[in-house]
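Asker: Need the 3D shape of this:
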Amino acid sequence: MSTDQADVVIVGAGLAGGITAATLTAAGLHVVCLEQGGWPDYDKARADFPDYEVTADRYWARDPNTRRAEADYPVDDTDSDISALMWNGVGGGTVLYSAKWHRMTPGDFRVRSHDGVADDWPLSYEDLEPYYVEAERQLGVSGLAGNPAYPAGEGPPNPPVPIRAAGRRMAKALNELGWHWWPGGNAISTRDYRMLSPCRQHGTCMSGCPEGAKASTDLTHWPAAIDRGADLRTGARVTRVLVRGDRATGVEYVDREGRLHKVEARAVIMCANGIGTPRILLLSATSEHPDGLANSSGLLGKRLMMHPFGAVAGIFDEDLATHSGSWGQQIQTMHFYESDPARGFVRGAKWGLQPTGGPLGLTRSYPWGQSPEPMWFENFHDTLASRLGHAPMWSLIAEDLPHEHNTVTLSSDLADSDGLPGARLAYTVDENSKRLMDFHVARAVESFEVAGARETIVGPHVRASGWHLMGTAVMGDDPARSVTDRFGRAHDIPNLFIFDSSTWVTSGGVNPAATQAALALWSSDAFLRQGQLSRRDLRTGAAA
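Answerer: Next up, the predicted model:
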């Protein structure tokens, strides 16, 4: 076994890992990052070619059980209402995300105080606000400041994506209903900005951005981190975090040739997502930590949240060019975001208006594949032609409350290509989320009817929608009721950190990338400010 040394070893090169590596290398730390996948190959981004829809899933499939790349590990979702989606490679989920960008609201951090459910976060919107601003600057976010759903403050650095014909139609309908809307926020650049190019409105954000307009950390953070000395090792599957007593001593990993390696480090930072992080910490169990690392609370792998997702499309007589456009969102509404006791449920959802793609997308994507109506309908070609370009869609992100019976554990049946156990999910959408979704679907249908749609297609509960993996190593002030503190430091092992969405207390009802990026900056900044690895300690070899 070869052995290397570093100040910090990071596990995972996605959103949290890229931001953390860039921040710590800028401070002069020697960082090694281990990523089980490789770099995305944008030569396989076929948006400019007529075979785009036919070939997209050969490389850009979102479900690791479908993709089955060497870097993937199997996820047993037999007992889960939602299938987990992820990209195992440099850039992580940002390679495939739609790039919708929303901060959580102040109330999202105070769910227990406001609604008597779940828990309050040990930090506030005000704590994160400067980190939201910095994350938006680093990722070239586009949008418009002044949304009254949020406190006043600085907005994104780039103007919003164009509001096209469908967006204008639906904005007018919301005005008629008296419902609030706002130009969409997206991690998609609308002009030349640092390393990003302006979006050309392909509508292929989730299957390879061909011009580099979408902010993924393989573009926005890793090049600079590597220039500063970060050692990013791809094809490096972590087998366990090494510990001695209550201290992490490093990480063991296996390369693509099956050789075993060890990286000794003064701190280990987990950034492997809400399934990958608990999986590795459970794999790292020892006689001193028989239930997995950092698990004295018993909460490691519990409280999984995945954001129940619904989709409603309206079909119009007019051609609204919905085969293209930013796949993020042209406009958004949070009109029904806050709790209203009269509705029979707590919390809410965010809507984002987006295109519906080409002819294949209209047969196999949401909401079409989830609609109770038969997909292979009578007069198929005529019906398909009447929908192509005529069908904008509201995507509905519903708040997901944490429950300890929603879990990530190790699979006893499935293993990855190196023989390590895969992950097993047990997850049920609760009654609150079901009622919440039913309400929002009905309102979305109403908005299309007011806008003049001749038909609506509803996918009320989309199974293949688990992009957002949160809550499985919850943060908190009480070690008996949480895995890490408010900065992501494990209560049980003081030099083990978790900077990814595993630490989330509640999920909010918005896409999580903005808050996860802000949290990675918040945690990295605290890591440096609190002297977890001071330069003096590094020079003298003293313990961190």
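
Asker: C-alpha only now, for contacts and for neighbours.
Answerer: Will do.

Asker: For the residue nearest to Leu139 when sequence neighbours are not counted, give me its contacts.
Answerer: Residue nearest to Leu139 in three dimensions, not counting chain neighbours: Ala215, with 5.5 Å by C-alpha to C-alpha, 6 or more residues apart in numbering. Residues near Ala215 by C-alpha atoms under 8 Å, 6 or more residues apart in numbering: 94, 99, 139-141, 187-189, 196.

Asker: Which ones among those residues lie within strands?
Answerer: Residues of the contacts of Ala215 located in strands (DSSP state E): none.

Asker: Now name the helix or strand holding Asp127.
Answerer: Taking DSSP states H and E as the criterion, the element that holds Asp127 is helix 125-138.

Asker: residues of that helix that come out buried?
Answerer: 125, 128-138 (16 or more other C-alpha atoms under 10 Å).

Asker: One more, so I can put them side by side:
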Amino acid sequence: MTDPVVDRLTIALAKVSASSLTSPFDAVVVGGGSAGITAARTLAEAGKHVALLEAGPLSLLTHVQSTDLRFDPGLVRSVQQALSYSPQLSGGGTFGSLIGCLGGRGLFWNGAAPRFSADDFEGWPISIGELNNHYEWAEAEFRVTTEYSAGRLSELLIARLKSAGLDARLGPYAVDCHQTASGWLGGTVGNGLAPLLRTTAVTTSGLISISTRAFARKILLSGDTASGVEAIDLATGAILQINARSVVLAAGAFESTRLALASGLPTPHNLAGRFISDHNFVRAYYPMNPADYLANTPEVSIIWIPADKMRGYQIEIHLPSDNLFLAKENGPWAPDRGPYYAAMVRSFAPIQPRADNFIEALPTDAPGSYRVTISLDADDQALAARQVAALEETRRALGADPAQVQNLPLGASHHESGGLIMGHEPASSVTDLYGRFWSTKRLIVCDSASWPSTSPANPHLTIVAIARRQAIQLASEL
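Answerer: Okay, the predicted model is just below:
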């Protein structure tokens, strides 16, 4: 039995392959998450024909919290787990989890959408000034706002935090707060798939051909130029060729790196796969005084304390707990010191990229077929200790009760980057300022694999902004 939604939005890989053999696509984009969708859409808006390959299925058409699944957190976890997979760690165990579906992690992220600061681009071949227009585009498309949690509760808590010397402010969040009126239905959580469906690139113009369950196993070369990909139809097991004038890697930092490594691309300076990074992730759920909430009216608060050069970490505060989109639909609003109304306080700090933090491809044709080697050095460990102390400082400022602080394992943040880092010259980087491989023409990285470092801030908005920038450049060159 066929699914009319899937049939309408996606095309069988065999058909995409056959079409490309007679008329190559302008670009084949590997990865259907926020970076891949943004790159494909940008190229299509420039009139380019694009094949978008996603190894996972078409599962959801919007963010999971924009559906009524949000009223059953256990069901949300079940959906996410069914789409998740984890690569190996070199010391045993697994590294975090990735989401394999059209829309990727962007259908499950929590919506925090700050920009990086100017200092975060130190050591990059680009500056924040080159991203301002792309940040504005991403914020508009993902409906980034501070209005969602603006109100009495946030004002109260921000005043307490500021009195303690903390630079607290309303957190930018990807939530559509437009008034529901005249055909506009507000309230959705920002993600890459929804704005794609708002365009005609898939449903009308046909400029984007999406294939799901399509695993890219190898980049094809014609001399020193990328000429397409070899992909496996995971539904049939068939190995098929998709010809294109360019190849865009946007499968997520480590998956994009895996594909480059598995393809045997020339890497004169042995940098591919190295200088990976992630976030050290510290979190606690602090019980709040029930009197801080209104007694009979649901409230939410999203507060952001940005990093600076002195601290090197950011802090986010969410109330009530992880329930920003639930509005207590599963029972009466009755604030207490229990877990539902706790302050979820978390901190992110980047692991410094080093040559001895790397990934290596494994000889398996499946998502997650690579091994991750990553560890904390002494400076990383010292910063992690400061993060734990900062959570306690934040708790005291909030007037919350003590609770256990969790120092989560690497990979838990879902914020990995690096592996195909960009730079000023081939001797010290794999790609240039537009994500173009130094060694291979028409091969471009549009996700965080090209980042030489990362920010303490949530990377999602910056992933989208940079994908947009790199795709605009590629469109101009095609």
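
Asker: Could I get the TM-score for this pair?
Answerer: After superposition, the two chains reach a TM-score (TM-score structural alignment, normalised by the length of structure 2) of 0.84; 440 aligned residues with a C-alpha RMSD of 3.0 Å.

Asker: Pick out whichever of the buried residues of helix 125-138 of structure 1 sits closest to Met393 of structure 1.
Answerer: Distance to Met393 of structure 1 across these (C-alpha to C-alpha) is lowest for Glu136, with 25.7 Å.

Asker: Can you tell me what the closest one aligns to in structure 2?
Answerer: Counting by TM-score structural alignment, Glu136 of structure 1 corresponds to Glu139 in structure 2.

Asker: thinking again about what came up before, most surrounded residue in the contacts of Ala215 of structure 1?
Answerer: When neighbours are counted by other C-alpha atoms under 10 Å, Ile188 leads the contacts of Ala215 of structure 1 with 32 neighbours.

Asker: would you list every one of the strands in the stretch 101-250 of structure 1?
Answerer: Ranges of strands within the stretch 101-250 of structure 1 are 182-183, 231-234, 237-244, 247-254, based on DSSP state E, counting those that start in this stretch.

Asker: Now render those as JSON lines, adding mean neighbour count and distance to Arg169 of structure 1.
Answerer: Output for those, formatted as JSON lines (neighbours: other C-alpha atoms under 10 Å; distance: least, C-alpha to C-alpha, whole Å):
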{"stretch": "strand 182-183", "mean neighbour count": "22", "distance to Arg169 of structure 1": "13"}
{"stretch": "strand 231-234", "mean neighbour count": "20", "distance to Arg169 of structure 1": "46"}
{"stretch": "strand 237-244", "mean neighbour count": "21", "distance to Arg169 of structure 1": "48"}
{"stretch": "strand 247-254", "mean neighbour count": "22", "distance to Arg169 of structure 1": "53"}
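
Asker: Could you point out which of the ones you listed sits nearest Val11 of structure 1?
Answerer: Nearest to Val11 of structure 1, of all these, is strand 237-244, at 7.4 Å by C-alpha to C-alpha.

Asker: I would like the residues contacting that closest one, please.
Answerer: So strand 237-244 of structure 1 is contacted by 11, 34-36, 71, 248-255, 268, 280-281, 283-284, 420 (C-alpha under 8 Å, 6+ apart).

Asker: now with 6 Å?
Answerer: Identification of contacts with strand 237-244 of structure 1 by C-alpha atoms under 6 Å, 6 or more residues apart in numbering yields 36, 248-254, 280, 283-284.

Asker: Where in structure 2 does that strand fall?
Answerer: The aligned range for strand 237-244 of structure 1 in structure 2 is 215-222, by TM-score structural alignment.

Asker: mean shift between that stretch and structure 1?
Answerer: In this overlay with structure 1, the average offset of stretch 215-222 of structure 2 from its partner residues is 1.1 Å by mean C-alpha distance after the TM-score superposition for structure 1.

Asker: And that stretch, how far out from the chain middle?
Answerer: Centroid separation for stretch 215-222 of structure 2 versus its chain: 24 Å, with C-alpha atoms, centre = their mean, to the nearest Å.

Asker: do the same with stretch 157-172 of structure 2
Answerer: Computed by C-alpha atoms, centre = their mean, the separation of stretch 157-172 of structure 2 from the middle of its chain amounts to 26 Å.

Asker: What's the match for Gln354 of structure 1 in structure 2?
Answerer: In structure 2, Gln354 of structure 1 lands on His318 (TM-score structural alignment).

Asker: ok, now Gly37 of structure 1?
Answerer: The pairwise alignment with structure 2 assigns Gly37 of structure 1 to Gly56, based on TM-score structural alignment.

Asker: Figure out how far the biggest helix by length in structure 1 is from the centre of its chain.
Answerer: For structure 1, the longest helix by residue count, based on DSSP state H, is helix 431-451. Centre-to-centre, helix 431-451 of structure 1 and its host chain are 24 Å apart (C-alpha atoms, centre = their mean).

Asker: The helix or strand that that helix is followed by against structure 2, how far on average?
Answerer: Next along the chain after helix 431-451 of structure 1, taking DSSP H and E as the criterion, comes strand 455-459. Taken over the aligned residues, the distance from strand 455-459 of structure 1 to structure 2 averages 2.0 Å (mean C-alpha distance after the TM-score superposition for structure 1).

Asker: Read off where the helix or strand following strand 455-459 of structure 1 ends up in structure 2.
Answerer: Sequence-wise, the next helix or strand downstream of strand 455-459 of structure 1 (DSSP H and E) is strand 496-498. Mapped onto structure 2 using TM-score structural alignment, strand 496-498 of structure 1 spans residues 443-445.

Asker: Any idea how far that stretch is from the middle of the chain?
Answerer: Using C-alpha atoms, centre = their mean, the offset of stretch 443-445 of structure 2 from its chain centre is 18 Å.

Asker: Thank you kindly, that will do.
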